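**Student:** sequence unknown, structure follows:
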């Protein structure tokens, strides 16, 4: 589980673990059925083994849940960063437009104005 690359990979790994566990339990139950009752001592050992396996599964589920919550938090942060990036891009474009406009006005202000005595309506 710790080496899972993403949530889908972790889910697939957990599914394989659960299937292997199910197969092991079914095999153990079948073997016990063939052996007979096995007495009280066999029942205690089986109960202890099942309790240990249950504890392992609980830890695996807790780890998986923590990873999913962490993934959700990372997704939320990514969305916030994308929104912030879009806002900054808009600000940058507005600043570029304003810079261009100021540059055009500066060129007009610095260019020499030659007075023309011709009538602008006559070509």
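**Tutor:** It's in. A quick note: this is a predicted structure, and the numbers were derived from the prediction, not measured. Numbering: from 1, shown residues only.
**Student:** contacts, neighbours, all on C-alpha from now
**Tutor:** Fine.
**Student:** Do a quick rundown of the helices in the chain.
**Tutor:** Per DSSP state H, the chain carries helices over the ranges 7-35, 39-110.
**Student:** could these go into TSV alongside mean neighbour count?
**Tutor:** TSV is the format used below for the helices of the chain (neighbours: other CA atoms under 10 Å):
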stretch	mean neighbour count
helix 7-35	13
helix 39-110	12
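**Student:** who touches residue 24 in this structure?
**Tutor:** For residue 24, the contact set (CA atoms under 8 Å, 6 or more residues apart in numbering) is empty.
**Student:** need the contact list for residue 47.
**Tutor:** Contacts of residue 47 (CA under 8 Å, 6+ apart): none.
**Student:** how close does it sit to residue 25?
**Tutor:** Using CA to CA, to the nearest Å, residue 47 is found at 12 Å from residue 25.
**Student:** before we move on, what about residue 62?
**Tutor:** 21 Å.
**Student:** And for residue 9?
**Tutor:** Residue 9 is 24 Å from residue 25, by CA to CA.
**Student:** Same question for residue 58.
**Tutor:** Per CA to CA, residue 58 is found 16 Å from residue 25.
**Student:** Same question for residue 18.
**Tutor:** 10 Å.
**Student:** next, the one to line up against it:
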């Protein structure tokens, strides 16, 4: 009798399990508690064959080469096959539960990867600037303050899984910092050189204008000096003429004096005193 009752109960329970639509699945509240649960390490998910886009799986696998396929599929499932949400999910996983070493292009919280935080243009190559930093579209977002760099360093160190990973990340950040400083110094040197060239150009143009003015002044002075020399020559000639005229005047005075003496002597020896010869006077 008891065996018949147990058989009936077992058969009725199996029928209820078959007809129940939510049998064997957790309630929504339990599912939410499972997803948002705890600071403990999550257990590795079961392998889900064929879940997730193969292209997204390959892209995430290339970015996180040390993460297992199960965690990648779990991240895609949690993020609804969204690449950014899946990446964020993997980055937020504790290091103790999964080795979450990111690839070389780790994205920092400011939205730029370590490879993109410094442009390849505007860097000094053989002491020549390839292109100014202003030619890069996002050059205005180039990190410049120590606070931003410290945030990158802290985030990289927090994302490191072990000492070797921390060293690798620190080396990568230092390399990016060196490239950034080289780029900024190159751009500042180029701007300074352009300013100096403009100043020298203005000074050169001013010197050319002054040189033109001086040339005109020298030409005018040369003409005046030439006129002065001509006047000096004329004055010298006039002085020579004056000396000649003075000598002629003295000679005439001497001759006049001699003639007057001869006339006086002739009057004294005349036979008719007081009368002059009509042919002479």
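**Tutor:** Thanks, I have it. None of the values given here were measured: they were computed from a predicted structure.
**Student:** What helix or strand is residue 85 of the second structure located in?
**Tutor:** Secondary structure assignment for residue 85 of the second structure, by DSSP states H and E: helix 83-91.
**Student:** Give the equivalent position in the second structure for residue 53 of the first structure.
**Tutor:** In the second structure, residue 53 of the first structure lines up with residue 175, judged by TM-score structural alignment.
**Student:** Next: residue 110 of the first structure.
**Tutor:** Matched by TM-score structural alignment, residue 110 of the first structure corresponds to residue 232 in the second structure.
**Student:** Next one: its match from residue 238 of the second structure, what distance?
**Tutor:** With CA to CA as the criterion, residue 232 of the second structure and residue 238 of the second structure are 10 Å apart.
**Student:** before we move on, what about residue 14 of the second structure?
**Tutor:** 152 Å.
**Student:** how about residue 56 of the second structure, what's its match in the first structure?
**Tutor:** Match for residue 56 of the second structure (TM-score structural alignment): no aligned residue.
**Student:** Pull the number of nearby residues for the nearest residue to residue 56 of the second structure once chain neighbours are set aside.
**Tutor:** Using CA to CA, 6 or more residues apart in numbering and skipping the chain neighbours, the partner closest in space to residue 56 of the second structure is residue 83 (6.6 Å). Number of residues near residue 83 of the second structure (other CA atoms under 10 Å) recorded here: 16.
**Student:** residue contacts, residue 83 of the second structure?
**Tutor:** Contacts of residue 83 of the second structure by CA under 8 Å, 6+ apart are 56, 60, 76.
**Student:** SS state for the second one?
**Tutor:** Yep, that's residue 60 of the second structure we're talking about. Here residue 60 of the second structure is recorded as helix under DSSP: H, G, I helix; E, B strand; the rest coil.
**Student:** hang on, isn't it packed against residue 72?
**Tutor:** Yes - the pair residue 60 of the second structure / residue 72 is scored as a contact, 7.1 Å apart, by CA atoms under 8 Å.
**Student:** In TSV, list the contacts of residue 83 of the second structure along with neighbour count and distance to residue 19 of the second structure.
**Tutor:** Output for the contacts of residue 83 of the second structure, formatted as TSV (neighbours: other CA atoms under 10 Å; distance: CA to CA, whole Å):
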residue	neighbour count	distance to residue 19 of the second structure
56	17	38
60	24	40
76	25	32
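**Student:** wait, which of those residues is closest to residue 3 of the second structure?
**Tutor:** Among those, residue 76 lies closest to residue 3 of the second structure (CA to CA), at 49.9 Å.
**Student:** Figure out the helix or strand that that closest one lives in.
**Tutor:** Counting by DSSP H and E, residue 76 of the second structure is part of helix 69-78.
**Student:** Can you check which part of the first structure that helix sits on?
**Tutor:** Using TM-score structural alignment, none of the residues of the first structure align to helix 69-78 of the second structure.
**Student:** Which residues belonging to that helix are considered buried?
**Tutor:** 69, 70, 71, 72, 73, 74, 75, 76, 77 (16 or more other CA atoms under 10 Å).
**Student:** which one of the residues you listed is nearest residue 150 of the second structure?
**Tutor:** Distances from residue 150 of the second structure to the buried residues of helix 69-78 of the second structure, taken by CA to CA, are shortest for residue 75, at 29.1 Å.
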